[in-house]
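S.K.: Sequence first, predicted model second:
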Amino acid sequence: MTKRWLGLLCIACLFLQGCSGPKLEPLSANGDILAFGDSLTYGKGANDGGDYPAVLSELTGLSVINAGVSGETTTQGLARLRGLLEQSSPQLLILLEGGNDFLRNTDPDITEANLAKMIEMAKAHSIPVILIAVPQKSLFLTDANLYSALAENYDLILIEDTLADLLKSPAMKSDTVHLNQAGYRALAEAIHLSLLEAGALY
């Protein structure tokens, strides 16, 4: 299977199943997008400029702040997010966190509660949220159910199956839990597509 074929297959999958959810207001050209999360946001496994926030900035022409911290749990993220929201006043929050909770066998109820508090924090600042589903530890790498529950409860755009599908492909990952340059680009393309479909870009 060639890299080109894998890339085309990945993009096709993203178009078919990568995102779902409500509409967004058009994003301002001079506003910031806050990409918040752990090492998958930071870009572990990619070269400089190959992380998904950098690629998303390239695709959209907008400022995307990389607020990823490797190894962070949702408990740590919850403690960190408030200051970032107040400091940067972003027009959109992209939330990708939970993987380290799963690796450490954290009670899923705790993970869900922490993510819910982050979402509520953003909503209190009138900041819309895009939620990216993270696969749980399992043989088949399927999204943890808590992400779809949160998206439904808070009426969020959810990018589902994308990260799990990318991590199933050796050509898209640098190790068992991190993407590589191609994988991060594919993730950024999925987010870009969700923004287009939601009316945030024109």
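M.R.: Thanks, I have the structure now. All figures in this text were calculated on a predicted structure; none of them were measured in a lab.

S.K.: going forward, measure contacts between C-alpha atoms and count neighbours the same way
M.R.: Will do.

S.K.: which SSE is the residue nearest to L81 when sequence neighbours are not counted in?
M.R.: Closest residue to L81 apart from its sequence neighbours, by CA to CA, 6 or more residues apart in numbering: M118 at 7.1 Å. Taking DSSP states H and E as the criterion, M118 maps to helix 108-124.

S.K.: ok, back up a step: just give the number of residues close to the residue nearest to L81.
M.R.: Residues lying near M118 (other CA atoms under 10 Å) number 23.

S.K.: just the one 3 residues further on next, same as before
M.R.: By the criterion of other CA under 10 Å, M121 has 16 neighbours.

S.K.: From P53, how far out is the closest residue to it other than its chain neighbours?
M.R.: With sequence-adjacent residues excluded and distances taken as CA to CA, 6+ apart, M121 is closest to R82, at 7.1 Å. For R82, the distance to P53 equals 20 Å [CA to CA, to the nearest Å].

S.K.: put this beside the first:
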Amino acid sequence: LAFGDSLTRVKGVSESFSYPSVLAQISGLEVVNAGVSGELSAAGLRRLPQVLESSNPDLVLLLHGGNDILRNQSKVNLQSNLLSMISLIEKSGAELLMLCLPEKSLFSSCSSVYTDLAEDHGVVLEKGIIAKLIKQPSMKSDTVHFNKAGYRALAEKVHEELKKEGWL
């Protein structure tokens, strides 16, 4: 289950180029795309229980919070919402890979919101791919979203992380 906002759903290219679709192609796994464009973390938290119940995933890829960061929402609320998502995912019995989003700065790396949660709660965190891709104009369709090459690079990195964790 790929859960997130427009970086998961896909914007700027057709859905067949989304990172969940590309991940399904390269891994042979069924990957449900549960991304909602424009969604804030509070809305994602409200939506997550039903998505977990209906999809019953073995593994959740959590890439959420970008709209909170872009819209200058409270980091405390973002961290609280992500922690609640983590708890729901863990209670569901699914494995979890969280992908880190950078702060709202061209030179930013993984936001401390994500690293603190990962460290404090033992969550597997991919720290660098989003920040790396966002800094490369050749990987983006606009200032925030990826193009085909960017989504493929994201899917390949997720695939690599899943293999590293022994989930593939």
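M.R.: Structure received. Computed from a prediction, not measured in an experiment: that's the story for all the values here.

S.K.: if we can go back for a sec, how much space separates the residue nearest to L81 of the first structure from R80 of the first structure?
M.R.: As for M118 of the first structure, its distance to R80 of the first structure is 10 Å (criterion: CA to CA).

S.K.: Which residues are in contact with the counterpart of N180 of the first structure in the second structure?
M.R.: Counting by TM-score structural alignment, N180 of the first structure lines up with N147 in the second structure. N147 of the second structure sits next to 12-13, 139-141 when contact means CA atoms under 8 Å, 6 or more residues apart in numbering.

S.K.: Now that we have those, which of them are buried?
M.R.: 12, 139-141 (16 or more other CA atoms under 10 Å).

S.K.: Reformat these into a markdown table and put distance to S55 of the second structure and secondary structure next to each item.
M.R.: Compiled in a markdown table, those are given as follows (distance: CA to CA, whole Å; DSSP: H, G, I helix; E, B strand; the rest coil):
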| residue | distance to S55 of the second structure | secondary structure |
| --- | --- | --- |
| G12 | 26 | coil |
| M139 | 31 | helix |
| K140 | 30 | strand |
| S141 | 30 | coil |
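
S.K.: and those, which two are the farthest apart?
M.R.: Spanning the widest gap among these are G12 and M139, at 11.4 Å by CA to CA.

S.K.: shared neighbours of the two, anything?
M.R.: With CA under 8 Å, 6+ apart as the test, G12 of the second structure and M139 both reach 146-147.

S.K.: residue boundaries of the strands in the first structure?
M.R.: 32-37, 63-68, 92-96, 129-132, 157-159 (DSSP state E).

S.K.: so the third one matches what in the second structure?
M.R.: Strand 92-96 of the first structure falls opposite residues 59-63 of the second structure when the two are matched by TM-score structural alignment.

S.K.: Relative to the first structure, what is the average displacement of the matching stretch?
M.R.: In the superposition against the first structure, stretch 59-63 of the second structure averages 0.4 Å from its aligned positions (mean CA distance after the TM-score superposition for the first structure).

S.K.: Take the contacts of N147 of the second structure and map them onto the first structure. Which survive?
M.R.: Of the contacts of N147 of the second structure, the ones still in contact in the first structure (both residues aligned by TM-score structural alignment, their matches' CA atoms under 8 Å) are 12-13, 139-141.

S.K.: between those, which is closest to D58 of the second structure?
M.R.: Nearest to D58 of the second structure among these, with distances taken as CA to CA, is V13, at 27.7 Å.

S.K.: Identify the residue of the first structure aligned to that closest one.
M.R.: Matched to the first structure by TM-score structural alignment, V13 of the second structure sits across from A46.

S.K.: which residues are in contact with stretch 50-68 of the first structure?
M.R.: So stretch 50-68 of the first structure is contacted by 29-44, 49, 181, 184-185, 187-189, 191-192, 201 (CA under 8 Å, 6+ apart).

S.K.: what does I89 of the second structure align to in the first structure?
M.R.: I89 of the second structure maps onto A122 in the first structure, by TM-score structural alignment.

S.K.: now swap in A43 of the second structure and tell me
M.R.: Match for A43 of the second structure (TM-score structural alignment): Q76.

S.K.: so how many other residues sit close to its match?
M.R.: Using other CA under 10 Å: Q76 of the first structure sits among 13 other residues.

S.K.: need the contact list for it.
M.R.: So Q76 of the first structure contacts nothing (CA under 8 Å, 6+ apart).

S.K.: Next one: it from R82 of the first structure, what distance?
M.R.: When Q76 of the first structure is compared with R82 of the first structure (using CA to CA), they lie 11 Å apart.

S.K.: before we move on, what about E72 of the first structure?
M.R.: For E72 of the first structure, the distance to R82 of the first structure equals 15 Å [CA to CA].

S.K.: Compare neighbour counts for these two and give me the winner.
M.R.: Legend: neighbour count by other CA under 10 Å for E72 of the first structure and R82, higher for E72 (19 against 14).

S.K.: what residues are up against the more buried one?
M.R.: Contacts for E72 of the first structure (CA under 8 Å, 6+ apart) come out as 37-39, 100.

S.K.: between these, which is closest to E160 of the first structure?
M.R.: E160 of the first structure lies nearest to G37 out of the contacts of E72 of the first structure, by CA to CA, at 16.0 Å.
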